[in-house]
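Visitor: no FASTA, just this:
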């Protein structure tokens, strides 16, 4: 005859999701290389933006009066709040950091220990996705906010800076900030599927950087495909003034692309570990 365990003795409690999130956070914060990567990326992105603004500040006197007036009236300062070069650097770096968040465990074999301790693989990957997204969001908010404040402070020296209340300014900051967590989750999803460092890095570069360049505005199908990429969506959200193109699209469509990429990458990251053996 068997007896039920008294007061829960002999029954191992299931890990709560918040416990899994806490465990993944401990893993991430304990890796010095992760914070070095975030730090170097932040410095590079802010430096790109500040450097562009400082270049405008330095050569402002060489502009004609009409050119200066057009610069201010058109809100060109918003383009320098977060430049295309800075966006590319951040996208590539966050994609790599997100990928390494999972590839590191597969390469060292610690993922076996994790899944042995918590057989609910989807819960583990969901917790990892939450942590990567949260850290990426905080990072993106800091970098985008710091870039805006610094660039506009530099341009204020020539009375060309814009406040956050200027039309479109908040959208530039939010779109640039959210680019970080989305790319991080995309990188993690690619890493979960491929599970090899070099192949994952190549795939991340292709998905994040190469595809937006390949798809041009020359043909309708190519324009639509390009609009579905993260970089072109960011470009649409931060653009200043009317866009001259044969195939225009809305900011609402660009925000939708952000959401679809984030949701698809999250689902892929969570379900891939369940369907494949580690």
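Guide: Thanks, I have the structure now. Predicted model only: the values in this text are computed from it and were never measured. Residues are numbered from 1 along each chain as shown.
Visitor: Going by C-alpha atoms from here, please, whenever you check contacts or count neighbours.
Guide: OK.
Visitor: the helices in this structure, which residues?
Guide: Residue ranges of the helices in the chain, as given by DSSP state H, are 17-29, 32-58, 65-73, 77-81, 84-108, 110-117, 121-156, 169-194, 197-205, 211-214, 220-227, 230-238, 251-275.
Visitor: which stretch among those helices comes nearest residue 4?
Guide: Nearest to residue 4 among the helices of the chain is helix 110-117 (23.6 Å), distances taken as C-alpha to C-alpha.
Visitor: got a list of contacts for the closest one?
Guide: For helix 110-117, the external contacting residues (C-alpha atoms under 8 Å, 6 or more residues apart in numbering) are 105, 121, 124, 278.
Visitor: Taking helix 84-108 as reference, get the angle to that helix.
Guide: Angle of helix 110-117 versus helix 84-108, following axes from the mean of the first three to the mean of the last three C-alpha atoms, to 10 degrees, is 70 degrees.
Visitor: Check which residues of helix 110-117 are buried.
Guide: 111, 115 (16 or more other C-alpha atoms under 10 Å).
Visitor: Give the burial count for residue 89, as a bare number.
Guide: Neighbours of residue 89 under the rule other C-alpha atoms under 10 Å: 17.
Visitor: so it touches residue 45, yeah?
Guide: Yes - the criterion here is C-alpha atoms under 8 Å, and residue 89 meets it with residue 45 at 6.7 Å.
Visitor: Check the offset of stretch 47-58 from the chain's centre.
Guide: Offset of stretch 47-58 from its chain centre (C-alpha atoms, centre = their mean, to the nearest Å): 23 Å.
Visitor: Buried residues in it, which are they?
Guide: Those would be 47, 48, 49, 50, 52, 53, 54, 56, 57, for stretch 47-58 by 16+ other C-alpha under 10 Å.
Visitor: Out of those, which is nearest to residue 150?
Guide: Looking across those and measuring by C-alpha to C-alpha, the closest to residue 150 is residue 50, at 6.5 Å.
Visitor: how about that closest one, what does it touch?
Guide: Contacts of residue 50 (C-alpha under 8 Å, 6+ apart): 80, 81, 147, 150, 151, 154.
Visitor: Burial check on the second one, number of neighbours?
Guide: Looking back up the chat, that one is residue 81. Neighbours of residue 81 (other C-alpha under 10 Å): 31.
Visitor: now do the first one
Guide: Taking other C-alpha under 10 Å as the neighbour definition, residue 80 ends up with a count of 24.
Visitor: Next: the fourth one.
Guide: Here the number of neighbours of residue 150 (other C-alpha under 10 Å) works out to 20.
Visitor: Please name the nearest non-neighbouring residue to it.
Guide: residue 50 (6.5 Å; C-alpha to C-alpha, 6 or more residues apart in numbering).
Visitor: for the second one, same thing?
Guide: Leaving out its chain neighbours, the residue that sits closest to residue 81 by C-alpha to C-alpha, 6+ apart is residue 148, at 4.7 Å.
Visitor: Residue 73 and residue 181, how far apart?
Guide: 33 Å (C-alpha to C-alpha, to the nearest Å).
Visitor: and these two? which has more neighbours close in?
Guide: Taking other C-alpha under 10 Å, residue 73 and residue 181 do not tie; residue 181 has more neighbours (26 against 11).
Visitor: Comparison target below:
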């Protein structure tokens, strides 16, 4: 009787191995920070954002030398454009990281181990999205805040209009960081859909960088106003609006919704295909 009873008793430490979503998130965080490429990618984001802001702030001429070429109302735009000049390149770096986080596991076969530990699959992708978003958001927030802290004093000393602690500036810093986090989630979805690193990176960079250029060229050369209007709803153009720039006549909330839709569609489509396809 005692032997049978002992056999059915639960081991006192068996609950420690119970799978839970926080543990899946923790495992994805360990994967992300243990890769050397992650460190250098995030360092590249900081260097690009801060370095370009500092460089342009140093070479931009004094406002007095511009004379009547620039209306006084546009002097504040110089500060915004300079402080966020590195965002266009930083989004590409973050997008590459987002693709590689999932495509790298597909190429090495590690994804099978992840799915063996988490058979439902979706928690793995959701955990990757959370870790990527928070990491990109925090790094972006620090980088953009430093770039503004550099650009505002240097440019106001040259006669431009800018204030680091206004509501518009703080929202621009927060919006730029939020945009980088959502770009990472968008690229994660693209990488999940394509499964290949080269193809995923090409697709993500094409949407972020090439598509706005093509839309602008086609709209201007062919005089197609609807193309120009539609281009405001591209993810990168909406990201410009989120970071304090001008994106046509779209309100700030419309820019946020546009980027959210792009990220959500990519992530949801990737999650659906992840469930239906073989690893």
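Guide: Looks like it arrived, so ask away. Being a predicted model, the structure only gives us computed values, none of them experimental.
Visitor: overall similarity of the pair, as a TM-score.
Guide: Their TM-score after superposition, calculated using TM-score structural alignment, normalised by the length of the first structure, is reported as 0.85; 268 aligned residues with a C-alpha RMSD of 2.8 Å.
Visitor: on that earlier part again, the residue nearest to residue 81 of the first structure: neighbouring residues, count only.
Guide: Quick note: residue 148 of the first structure (other C-alpha under 10 Å) scores 28 neighbours.
Visitor: Identify the residues contacting residue 80 of the first structure.
Guide: Per C-alpha under 8 Å, 6+ apart, neighbours of residue 80 of the first structure: 49, 50, 52, 53, 151.
Visitor: picking that back up, wait, which of the helices of the first structure is closest to residue 3 of the first structure?
Guide: Nearest to residue 3 of the first structure, of those and by C-alpha to C-alpha, is helix 110-117 at 26.0 Å.
Visitor: ok, back up a step: in JSON lines: the buried residues of stretch 47-58 of the first structure, plus distance to residue 231 of the first structure.
Guide: Below are the buried residues of stretch 47-58 of the first structure laid out as JSON lines (distance: C-alpha to C-alpha, whole Å):
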{"residue": "47", "distance to residue 231 of the first structure": "20"}
{"residue": "48", "distance to residue 231 of the first structure": "17"}
{"residue": "49", "distance to residue 231 of the first structure": "17"}
{"residue": "50", "distance to residue 231 of the first structure": "21"}
{"residue": "52", "distance to residue 231 of the first structure": "20"}
{"residue": "53", "distance to residue 231 of the first structure": "21"}
{"residue": "54", "distance to residue 231 of the first structure": "25"}
{"residue": "56", "distance to residue 231 of the first structure": "24"}
{"residue": "57", "distance to residue 231 of the first structure": "27"}
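Visitor: Check those against residue 251 of the first structure and report the nearest one.
Guide: residue 49 (22.8 Å).
Visitor: what do we get in the second structure for that closest one?
Guide: With TM-score structural alignment as the criterion, the equivalent of residue 49 of the first structure in the second structure is residue 53.
Visitor: my read: its match touches residue 87, true?
Guide: No - with contact defined as C-alpha under 8 Å, residue 53 of the second structure and residue 87 do not form a contacting pair (9.8 Å).
Visitor: Tell me the spacing between the nearest residue to residue 145 of the first structure once chain neighbours are set aside and residue 106 of the first structure.
Guide: What sits nearest to residue 145 of the first structure in space, not counting adjacent residues and going by C-alpha to C-alpha, 6+ apart, is residue 173, at 6.4 Å. From residue 173 of the first structure across to residue 106 of the first structure, the span is 35 Å (C-alpha to C-alpha).
Visitor: From the neighbour counts alone, determine which of those two ranks first.
Guide: residue 173 (25 against 18).
Visitor: Please report how far that one lies from residue 140 of the first structure.
Guide: For residue 173 of the first structure, the distance to residue 140 of the first structure - C-alpha to C-alpha - is 9 Å.
Visitor: One more: residue 170 of the first structure?
Guide: Residue 170 of the first structure is 14 Å from residue 140 of the first structure, by C-alpha to C-alpha.
Visitor: If you count surrounding residues, which of the two has more?
Guide: Ranked by neighbour count (other C-alpha under 10 Å), residue 170 of the first structure and residue 140 place residue 140 first, with 25 against 17.
Visitor: residues touching that one, list them.
Guide: Going by C-alpha under 8 Å, 6+ apart, the list of residues near residue 140 of the first structure reads 176, 177, 178, 179, 180, 181.
Visitor: re the thing from before, nearest to residue 2 of the first structure, out of the helices of the first structure?
Guide: helix 110-117 (26.5 Å).
Visitor: how close does that closest one sit to the second structure?
Guide: With mean C-alpha distance after the TM-score superposition for the first structure, helix 110-117 of the first structure departs from the second structure by a mean of 1.0 Å once superposed.
Visitor: got the angle for that helix vs helix 121-156?
Guide: 130 degrees.
Visitor: Skipping adjacent residues, who's closest to residue 48 of the second structure in space?
Guide: Closest to residue 48 of the second structure by C-alpha to C-alpha, 6+ apart is residue 86, at 5.6 Å.
Visitor: check contacts around the one you found.
Guide: Neighbour list for residue 86 of the second structure: 48, 49, 50, 51, 52, 53 [criterion: C-alpha under 8 Å, 6+ apart].
Visitor: Let me have the residues you listed in a markdown table, extended by distance to residue 199 of the second structure.
Guide: Formatted as a markdown table, the contacts of residue 86 of the second structure follow (distance: C-alpha to C-alpha, whole Å):
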| residue | distance to residue 199 of the second structure |
| --- | --- |
| 48 | 24 |
| 49 | 26 |
| 50 | 30 |
| 51 | 30 |
| 52 | 29 |
| 53 | 31 |
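Visitor: Residue in the second structure paired with residue 19 of the first structure?
Guide: Per TM-score structural alignment, residue 19 of the first structure is aligned with residue 23.
Visitor: Its match - how many residues pack around it?
Guide: Residues near residue 23 of the second structure, counting by other C-alpha under 10 Å: 13.
Visitor: Residue 275 of the second structure now?
Guide: 13.
Visitor: okay but it is in contact with residue 123, surely?
Guide: No - applying C-alpha under 8 Å as the test, residue 275 of the second structure and residue 123 come out as separate, 11.1 Å apart.
Visitor: re earlier: ok, which of the helices of the first structure comes nearest residue 11 of the first structure?
Guide: Closest approach to residue 11 of the first structure among the helices of the first structure (C-alpha to C-alpha): helix 110-117, 14.5 Å.
Visitor: Distance from the closest one to the middle of the chain?
Guide: 27 Å.
Visitor: Ok, stretch 256-267 of the second structure next?
Guide: Per C-alpha atoms, centre = their mean, the centroid offset for stretch 256-267 of the second structure relative to its chain is 11 Å.
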